[in-house]
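Trainee: Okay, sequence plus prediction incoming.
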Amino acid sequence: MQSLIEWYKLNTGIRVHDNVIIKESFDGSVSAGFGLYLNRGELFDTIDRNKDTQIVLLRIPKHNTFNINTLLEILKDRNQYDSIEDFENTNKIISNLFKKFTTFLSGNNLMNIFLSETTIIIFYFSIFSWMIKQNMFIPEQFKYYLMKVLQVTKIDSKYNYKLPILRDIYKQYPFMDTVEKHIEAYETFFYDNEIKIDEDTLLQLYFAITSRVLEIPEALANVNTKDDELKDTEDYVVSSTLVPILDFVNHSNQYTNAYFDIDRKTDDVLLVFDIEKYQSLPIKYTLTTGEYIEVYISYSKVEEVNHFLNVYGFLPKPNTGSDTKTFQSYTLSFDRDYLTKVPMSISNEDEDVNIRDFYKWFEISPAISLVNINGEWKISRDVQLLQVLLPFISKESNSFYWEYDKHYAKLLAYLNSLVEGLEEELGHVKFLYELYESHIRSRIQNPENDRVGVPQLAWILHKVEYQTESEDSKKSSDDSGKYSEDSEGDLEDSKKHLTYPLICRPSLETVMEYVYDKVKYDATPACFLSYLKDFCSSRLNILKEKSKLSIKTGNKIETGRIAIEERILQNLTDQLLAIINGEAPSQSLFCTNYDTPSRFPYLSKETKVLDCLSLNDINDDIDKNSVEDIDNLFKNEDMDYFSQYIHFFIDVSRGNIPYLEVEPN
């Protein structure tokens, strides 16, 4: 691998510190691929001589890095080619293929779920790989990086997404499904355009690029833009970028001794060794590094278990202590089948409520973050958790509860026609009703969708007020909306209660404003913890059975992956049992001030798409009404709680929302 450094020093503008080498990295006695190292003896000679606190190990010019902008810049640089003919042919081929690719994605409704900076880079290098096999010309730095780095990067997990056991037990996580969609899209496009790239090569490039790409900052002032204000700003953007040599540096939050940055004047990418940081590391580490010191950077302050296993193929050792800046987390996503089959009795009539449907209507991803603190996994008390807690509100333990209204499709149809001024046209209202009913039914019944995709009109939030008889006797018997002597609903200790809609059919944002404190501090978490304990027990049983199968097949990757989740869930279950048995307070399971994700990815499986509802020919008058005029339609006592959804219906009526679904024929 040292020859790689020498090639870049001779053939590019990359500058490498003389004491830097690339060699095999070890985690204990197990090879962890390659890493970047410093000669320890010569390093300290330099420190003593120059009194340096930071040493620049790498300086990589922007035009020697690969992102969606620099790839095009290099392709269009005639100095990269042996002849004008090579320049014109290469650019013509790649330009035409990329145009076809974007057309292919758009025509198959794949733009939103597919296109990103990383997937574009994968596309380019896949084309480069094919062109090399066809003896076509590509710039040398593309060819060298492709053949000497990407194609030889060790990827043990590139077939994981195909392993049946892992696909079955992790179907509630979007990663494997996303990989499958990406690979399928690439393969379909390449096949249709007679570009022969075998599956192993495609997977190798996909995972090698995904694991090596870095988020590199770039000053907005240096970004190609016509906006004069941006040219003068000191703000930054980040780009997904492949950076030769720097991408050999391994990750560690425990032993971080370097960082990467950019030179604002030149946009060069720098790798800087921080001597003070190195000297502050535990003595155990500094004494056992031997002749060479491995250089470590931090890929992420938060080491999310699933992300590291899926993208990098390894799991770092967790930090000890309770550092709120660098920590290990685990996204626990609920099995969607479990949410459907094991409901919770929380409604106003104590009927079983389908929590899966609740989360779909409010577009809440059913997942929570766990944080490793001193070896124990705690639940992060964040906004995502509070949203997951919402369906566990019940009148037995709170002053709020939910009511499910099955007539949501009628309301949607009526409101839609009202905005159009067609509420008297019964045929049109019926058409809208059938359309919404079909769309919602397909979304509710589809286990691979996490969202209904229309305004939340199914769930009504009620408030419960309690009054004693002595308090009630002071009230006027004809006081509208208040409890009277003749009201029913006596409670224990002569308490009486009154319920009324607080916010009818609220959006997620609206309901959080009203119940934030109640969800956070009342008995709701206790209801959730009981449900969570049952889920963990069920999940552990599934994992144990799947582990037995993976052991029989001899697949160490499957077995190891399952074992990691088993350890996490067993630790969580032990803590839950201690709380339920009164051996520990419930607050001991929660932690705060950890920067965990505020939202998690949804599962999304598209079905047949309607063409903008085909309403454009009957809504000619919609543009004559301003938003304010339409808003006034809802400004009365019975309708004002629908005003939060007005813009949705206006957009639908104007043909701006093309994603309503119907059941496949």
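Mentor: Received, thanks. Numbers count the residues shown, from 1 in each chain.

Trainee: hey, let's count contacts and neighbours off CA atoms from now on
Mentor: Fine.

Trainee: Next, work out how far apart R505 and A413 are.
Mentor: As judged by C-alpha to C-alpha, to the nearest Å, R505 and A413 stand 15 Å apart.

Trainee: now swap in S438 and tell me
Mentor: Applying C-alpha to C-alpha, the value for S438 to A413 is 12 Å.

Trainee: take the one below as the second:
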Amino acid sequence: MECFYQWYKDHNAVVTDPNVILSKSDLADPSSGYGLYALPDITDEGKSTKDRENDEGILLRIPKNAAFDINTIDAIIHDADMYTTPAQSERTLGKVKEAFKHLMENPKTEEFLSEATILAFYFLLFHFIKEDYEIPALFRQYLDNVLVVTEINNPITRPHEYIPLYRQYPTLLGDELVILYFTSYLENELGIDIEKSEKTIRQIYAAITSRTLEIPHEISEESNDFTTSTTLVPILDFINHSSEMPWCAFDVDRKSADIILKYKNLEPFRNNNNKQELFIQYSDIIEYTSFNFTYGFVPVVPDTSVCYFNLSLQRSLLDKRTRLYYKWFNINPVIQFYKEGIHGKWKINLTHEKFIELLLPFMKDSHIDEQGSWLYNPNAYNTFAEYHSKLDPDENIEDLRTLYRSNIRADEHSAGDIMHFPQLAWTLRYSEGERNVLKKRVSKSEAIDYIKELPEDDLEDTFEAFKKFLTEYANYRDQVIVKFVESIISVEDKDQKAGRQSFLDLCQVERAVLGNIQDIQVKMILEETTKSLDNVPLPPPINVSLDEEEEDIAPEFSEGDSNTNGDEPYDEDNFTDFLDEEYSMLSLFFNR
């Protein structure tokens, strides 16, 4: 690694402070690898780095064209000076163009296309053709000395651990599909041996996704607006993360477009006679799951900082009523927790705009009988068929019933979170006056408006029902984690054991979250004035699958038939008092 560090500096006009060196990191995590350090003194001027004021505290300056984004890679590939002969340049360029053309012609490419996947494509291609084609030294040095050898312990390199427990996070499923796609593409394009090459593909892809930075670029000299590009920045990417000691920060020199590393805080370096490792923050906000999935470790946070955990509920542990409700209303079953510092307790982030949606299936209304607020219709396909037949009387009604029954059941049974139909399966029963109970099939926004108007006692009962559901889920989920962790630990494999800690650390954090659910006091939640929290995104709903898996539907929500009450004919009046109004919702669906 030291050889690459020196080679890269010498061949790319990289400027480093004389006191900045590369050395093995002192961090406890073995996968932290190398880091950049500042020496206490020894400069030409006899002053230590911490006391110098030259170049505004800049420690590292990397020319824009020595970093790798989709534009600089393309420029380097086309630069004939990067090859030993013009013939070699033309030969390699021809191969890259051909491979890229075939990539873009594949209709599946659009599903995975991003700046990061294009960077991965280039370096995977370079790796697998480097024995037969000349690759510019800048790429080959970085590929062989950094990307292929850097240890990454995240879901991409360790799917056998992460996928069984964390497949409810779409990022993991998406990365698995990218790996499958790259593997299939490279097999067809280059004839690689999948069995021998998959590990290398995972290694390079994981190294790239964990090392990229979003580098800002100004839109114009007169404006402070900027765009960002996903970029690999050699040497800068040796710097490790610390939320506790982020001494430095990277930026872009607006005059030269160079990427620079600067001191952010000089105090730790004053009166320090030992070399000091330099750190940046990979992210200002720590959300444990996304951070761990990207970088392959669980960061330590200062005791004064707020950190987050997006608890995406394991879909197979949801009771079927709740699962179907969340599907039909397109509710993402993710609960965001937060805590203040290492010793804080995990609490639900009540300020997140999506939290109230999770309460809807548990809504309690004291004016409603024991049937409850929600009525599920397992034969909602009849509603779609009836309306369709009104639009097109020539269609056979039984054929339409068969069609909608099949499509709706496919969505209900799928492993995804998305229903591709308007919400007409769930009826809200609500009171109007003291005795009059009305039925209406409502949208999510209408249901939210209703729950917001609940009396305080009913809202408390709703929270209690949600807490009961969440407590039962936490107990089951904790058992699942413990059982799975015990199963992988029991397998004696030194290679696997060495990189397993990142996964085990994440499991430990989740178990702490699950444990704090038991301590939730509903009355305290309702009275709590939550502090201002960061806007931390949730993982998206599941809309991809690694296979054609299906979920079982419990007997009370099974296939049903065209009759809902024995031999009585299907009657819309059993489910709504507002049929004409709801048909207008269907008109929007059919007129898309």
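Mentor: Sure thing, it's come through. Only a predicted model underlies this, so the values are computations on that prediction, with no experimental measurement involved.

Trainee: sorry, back to before: ok, S438 and A413 of the first structure, which is more surrounded?
Mentor: Of the pair S438 of the first structure and A413, A413 is the one with more neighbours under other C-alpha atoms under 10 Å, namely 22 against 18.

Trainee: Could you grab the helix/strand/coil label for the more buried one?
Mentor: Taken by DSSP: H, G, I helix; E, B strand; the rest coil, the conformation at A413 of the first structure corresponds to helix.

Trainee: The nearest residue to G321 of the first structure once chain neighbours are set aside - how many residues pack around it?
Mentor: Distances taken as C-alpha to C-alpha, 6 or more residues apart in numbering place N374 nearest to G321 of the first structure, at 5.2 Å, with adjacent residues excluded. For N374 of the first structure, the count of nearby residues is 13 (other C-alpha under 10 Å).

Trainee: K317 is in contact with N374 of the first structure, correct?
Mentor: No. N374 of the first structure is beyond contact range of K317, at 11.9 Å (criterion: C-alpha atoms under 8 Å).

Trainee: Show me where the stretch 351-500 of the second structure has its helices.
Mentor: For the stretch 351-500 of the second structure, the helices defined by DSSP state H, counting those that start in this stretch cover 355-359, 381-391, 397-413, 444-452, 456-489, 494-498.

Trainee: for these, which one ends up most surrounded?
Mentor: Highest mean neighbour count among those (mean count of other C-alpha atoms under 10 Å): helix 381-391, with a mean of 19.

Trainee: Touching that one from outside, list them.
Mentor: 395-397, 400-401, 404-405, 408, 424, 562, 570, 572, 583, 586, 590 (C-alpha atoms under 8 Å, 6 or more residues apart in numbering).

Trainee: Is it correct that L506 of the second structure is in contact with Y288?
Mentor: Yes. Contact criterion C-alpha under 8 Å: L506 of the second structure and Y288 qualify, at 7.5 Å.

Trainee: Quickly list what's touching both of those two.
Mentor: With C-alpha under 8 Å, 6+ apart, L506 of the second structure and Y288 have common neighbours V298.

Trainee: what number of residues lie near the counterpart of T85 of the second structure in the first structure?
Mentor: Following TM-score structural alignment, the counterpart assigned to T85 of the second structure within the first structure is S83. Per other C-alpha under 10 Å, the neighbour tally for S83 of the first structure reads 11.

Trainee: Equivalent analysis for E184 of the first structure, please.
Mentor: E184 of the first structure: 12 surrounding residues under other C-alpha under 10 Å.

Trainee: center of the second structure - which residue?
Mentor: The centre of the second structure sits closest to T171, judged by C-alpha atoms, centre = their mean, with a distance of 4.2 Å.

Trainee: And the closest residue to I47 of the first structure other than its chain neighbours, how far from D274 of the first structure?
Mentor: The shortest distance from I47 of the first structure to any non-neighbouring residue, by C-alpha to C-alpha, 6+ apart, is to T53 (7.5 Å). According to C-alpha to C-alpha, T53 of the first structure stands 6 Å off from D274 of the first structure.

Trainee: More neighbours: these two, which one.
Mentor: D274 (18 against 12).

Trainee: wait, what's in contact with that one?
Mentor: By C-alpha under 8 Å, 6+ apart, D274 of the first structure lies in contact with T53, Q54, I55, N257, A258, Y259.

Trainee: Tell me the residue in the second structure aligned with I68 of the first structure.
Mentor: Aligned counterpart of I68 of the first structure in the second structure: I70 (TM-score structural alignment).

Trainee: Residues contacting stretch 521-529 of the first structure, please?
Mentor: For stretch 521-529 of the first structure, the surrounding residues in contact (C-alpha under 8 Å, 6+ apart) are L389, F392, I393, S394, S397, N398, K518, V519, L576, S586.

Trainee: show me the contacts for the first one.
Mentor: By C-alpha under 8 Å, 6+ apart, the contact set of L389 of the first structure is V519, T524, P525, F528.

Trainee: Map these onto the second structure and name those still in contact.
Mentor: Retained in the second structure by both residues aligned by TM-score structural alignment, their matches' C-alpha atoms under 8 Å are the following of these: T524, P525, F528.

Trainee: Quick check: the match of T85 of the second structure vs D77 of the first structure, distance?
Mentor: From S83 of the first structure to D77 of the first structure the distance is 12 Å (C-alpha to C-alpha).
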